[in-house]
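Q: quick one: sequence and predicted model below, then my questions.
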Amino acid sequence: MKSIASFFLYFILFCGTAQEQAIRLGVAGLSHGHVGWILGRENKEDVVMVGIVETDRNLAERLSKAHGFPMEMVFNTLDEMIAAVKPDAVAGFGSIYDHLAIVEACAPKGIHVMVEKPLAVSLDHAKKMNALAKKHNIHLLTNYETSWYPTNVKAFELLQQGTIGELRKVIVRDGHKGPKKIGVSKEFLSFLTDPKLNGGGAIMDFGCYGANLMTWIQQGKKPNKVTAVTQQLQPENNPKVDDDATIILSYDTAMAILEPSWNWPIGRKDMEIYGVKGVVYVDNQHDLRLRIAKGYSGYEEEQFRLEERPEPFNDPFSLFASVIREETVLPPYDPYSLENNMITMEILDAALQSAKTQRSAELKK
């Protein structure tokens, strides 16, 4: 039995400065490496963490010592946490397989949900989550780090403005040396390299970024077909899943090449957008280059060093709170949106099929 008195003492001491309208946030799972974003988040008045669900007590105690939350906040089940602290929203930080169960527990109670990318472990799970979100009228967002990159927003604007002309090709590269090589926690590594809990290896973990960005760039237009090839270059580290993939998305007048990998020597999340008149290089979160063609191989180049996006678009939890309060309405096919991420899951599902059958997979229009 949890000490509710102790919990609310913590709430008063640590969260007393929060505004009355602060979103009460529950955290479902602690095994995802991105959970530090909420546990280490600076004190703001938009979101207050009120409860955590984690069955691994050793993991919870380790993070409790690292981040200063009391173990009285930690519950064994979502239902127990929801009943005790009545959150307005829940953020999922367990395995990707757990996302469906979170929505199943929260949606009927009107509790909004945000999960880490990708939306779901499979298209089947995604369809069930989508149906629940719509039936119970909740927000269901998917958090991608690249969603708040000011360079991605600038690149999108340049394309929309016609600066580089009509779109022809996009190349998106995401990844790092591999989860074991970069030293992720044992709990994170355990589900990342499990085909059931993660849906695949690098093709899911990093392929989702490119699929998500392309769905945004194409404003919901689906590729006609998806062709994917996977490899396992580190069988000693990733024995059950792929760790390198190439995914080709074919549209009517454009093509995208996604290169998700756990074999990049240097971690990266970059993109190149080619139009008929020029190209935009998104080198990283802050650096962007625009080249306009001149003659055969010449060009004029403009370089940009961009500042962080303004609130609430510089923080996933601030944006989540703003959307819940209806202060922010996401634009069509925004990377956070459910409509985008349902198509993203269709693309990933097709990529998995293609890699398995060694044939291109067509998407239903």
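A: Happy to help now that I have it. Residues are numbered from 1 along each chain as shown.

Q: from now on I want contacts and neighbour counts done on CA atoms only, so please keep to that.
A: OK.

Q: quick check, A355 in contact with T227.
A: Yes - the pair A355 / T227 is scored as a contact, 7.4 Å apart, by C-alpha atoms under 8 Å.

Q: all helices of the protein, in order?
A: Assigned by DSSP state H, the chain shows helices spanning 4-15, 36-39, 57-67, 78-85, 99-106, 123-135, 150-160, 186-192, 195-198, 202-205, 207-217, 316-324, 338-357.

Q: quick one: contacts for I273?
A: 155, 167, 169-171, 279-281 (C-alpha atoms under 8 Å, 6 or more residues apart in numbering).

Q: coming back round to it: just the helices of the chain: most buried one?
A: Among the helices of the chain, helix 202-205 has the highest mean neighbour count (mean count of other C-alpha atoms under 10 Å), at a mean of 28.

Q: pasting the second one now:
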Amino acid sequence: MLRTVLVFLFCFILNVPLSFSQEKPLRIGIAGLTHTHVHWILGREDLGDVEVVGMVEPNRDLAQRYANQYGYSMDLVYYTLDEMIAATQPEAVTAFGTIYNHLEVVETCAPKGIHVMVEKPMAVSLDHAKKMAALAQKHNIHLLTNYETTWYPTNHKAKELLDQGKVGDLRKVIVRDGHRGPAKLGINQEFLDWLFDPVENGGGAIMDFGCYGANLMTWLRNGERPNTVTAVTQQLQAENNPKVDDDATIILTYDDAQAILEPSWNWPMGRKDMEIYGLTGALYADNRNTLRIRMAKGYDGYDEETMVLKERPAPHNDPFSVLEAVVRNKIQLPPNNLYSIENNLVVMEILDAARKSAKKGKTITLKK
């Protein structure tokens, strides 16, 4: 009998600290529901790390449609960000409205000490991005920019191999991103209304998909700015995209390398892939999980290895898990990481220069 009691007490003592050490989920507010990437968090499995405590969406019809789809209460939906913050006290806010609205979200959240994650690109312009960065620094908040390609194991493995010298010194990178066009994908009208707006989105395909390549190349170069930016844009689907470009090619030059970014709403199928060429070989991140390594052999021969990669370990396999881990100081992201303010300020400088280059028909040299 005494032994049984002692065992019970031992187990109880062991379990008490565990129960007290369990953290409450990170309280997250959602600013806007019009960006369809919001399905990422609304349809996310409950991992116990984050809790959506409120949403901001003045379009009640849209909010109700998603409520019916995901089963949340309309009591969570507020008309304004200030109203939602006052009522729910979120620790972080994720922005899923227009790109133009990202600045306003940071202007509202930063002075209150609320961390922010925005969807790519960081802003509609370098000017907006600089204001966001200054607010984040002044009020000591985390400001992250989320890209789908951040979660691709192939991109991280490719950078690892490049940094190890697997294919020799970097000389050229080609990044292709896009799909056959938003109007052809059956995207809801609330998203299309601003995706095709040059003010609210900052442009068309050049912004929507050009940011991916700029983000990745800046990361591969460890934060280095290019020397020049040259861009050409076209409107190949005027009937679908009357106000913005739908195809672009952006060339970035560095002292010893070049990048070609090909964002488009005219691909026959969706794609997000990257090719990295060194002096002795090449890396092909064909998609999220398939990576090919080609090592040069003779004049035009090569040996090829194909790797099928598993998903990255938690929390690096999910944007909201990373947000929670960063805010709670569980992880510290390396300098110039894909989410970082530093990287995304360079991205916005590239995109601003690309739009200027396409408009003026000449190469833009960035100031050193």
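A: Everything's here; your move. Not measured: the values here are computed from a predicted model.

Q: next, count neighbours for D252 of structure 1.
A: By other C-alpha atoms under 10 Å, the residues close to D252 of structure 1 number 10.

Q: trace it over to structure 2, please.
A: Under the alignment (TM-score structural alignment), D252 of structure 1 pairs with D255 of structure 2.

Q: name the nearest residue to its match, sequence neighbours excluded.
A: N227 (7.3 Å; C-alpha to C-alpha, 6 or more residues apart in numbering).

Q: which one in structure 1 is aligned with the one you found?
A: Using TM-score structural alignment, N227 of structure 2 sits opposite N224 in structure 1.

Q: same check on I174 of structure 2?
A: In structure 1, I174 of structure 2 lines up with I171, judged by TM-score structural alignment.

Q: which residues touch that match?
A: Counted by C-alpha under 8 Å, 6+ apart, I171 of structure 1 has contacts 256-259, 271-273.

Q: 6 Å - rerun?
A: 256-258, 271-272 (C-alpha atoms under 6 Å, 6 or more residues apart in numbering).

Q: with A131 of structure 1 instead?
A: Taking C-alpha under 6 Å, 6+ apart, one finds nothing in contact with A131 of structure 1.

Q: cool, L261 of structure 2 as well?
A: Here L261 of structure 2 is in contact with 174-175, 213, 249-250 (C-alpha under 6 Å, 6+ apart).

Q: let's see 7 Å
A: 174-176, 210, 213, 249-251 (C-alpha atoms under 7 Å, 6 or more residues apart in numbering).

Q: also K177 of structure 1?
A: Contacts of K177 of structure 1 by C-alpha under 7 Å, 6+ apart are 262-267.

Q: ok, now with 6 Å
A: Contacts of K177 of structure 1 by C-alpha under 6 Å, 6+ apart are 262-265.

Q: ok, now Y149 of structure 1?
A: Y149 of structure 1 touches Q285, counting by C-alpha under 6 Å, 6+ apart.

Q: switch to 8 Å and redo it
A: The contact partners of Y149 of structure 1, taken as C-alpha under 8 Å, 6+ apart, are 285-286, 308-309.

Q: among those residues, which ones are buried?
A: The neighbour-count test (16 or more other C-alpha atoms under 10 Å) marks Q285 as buried among these.

Q: starting at the chain centroid, how far to stretch 290-301 of structure 1?
A: When C-alpha coordinates are averaged (C-alpha atoms, centre = their mean, to the nearest Å), stretch 290-301 of structure 1 and its chain have centres 34 Å apart.

Q: so which bits of that stretch are buried?
A: Those would be 290-293, for stretch 290-301 of structure 1 by 16+ other C-alpha under 10 Å.

Q: what does it correspond to over in structure 2?
A: On structure 2, the counterpart of stretch 290-301 of structure 1 by TM-score structural alignment is residues 293-304.

Q: now do the end-to-end distance for the matching stretch.
A: 6 Å (C-alpha to C-alpha, to the nearest Å).

Q: circling back: so how far is K368 of structure 2 from the residue nearest to D255 of structure 2?
A: Taking C-alpha to C-alpha, one finds N227 of structure 2 at 8 Å from K368 of structure 2.

Q: and the two? Which one has more around it.
A: Remark: of N227 of structure 2 and K368, N227 carries more neighbours, 15 against 6, as counted by other C-alpha under 10 Å.

Q: how far away is the more buried one from D197 of structure 2?
A: N227 of structure 2 is 30 Å from D197 of structure 2, by C-alpha to C-alpha.

Q: from the contacts of K177 of structure 1, which land in strands?
A: Per DSSP state E, strands hold no members of the contacts of K177 of structure 1.
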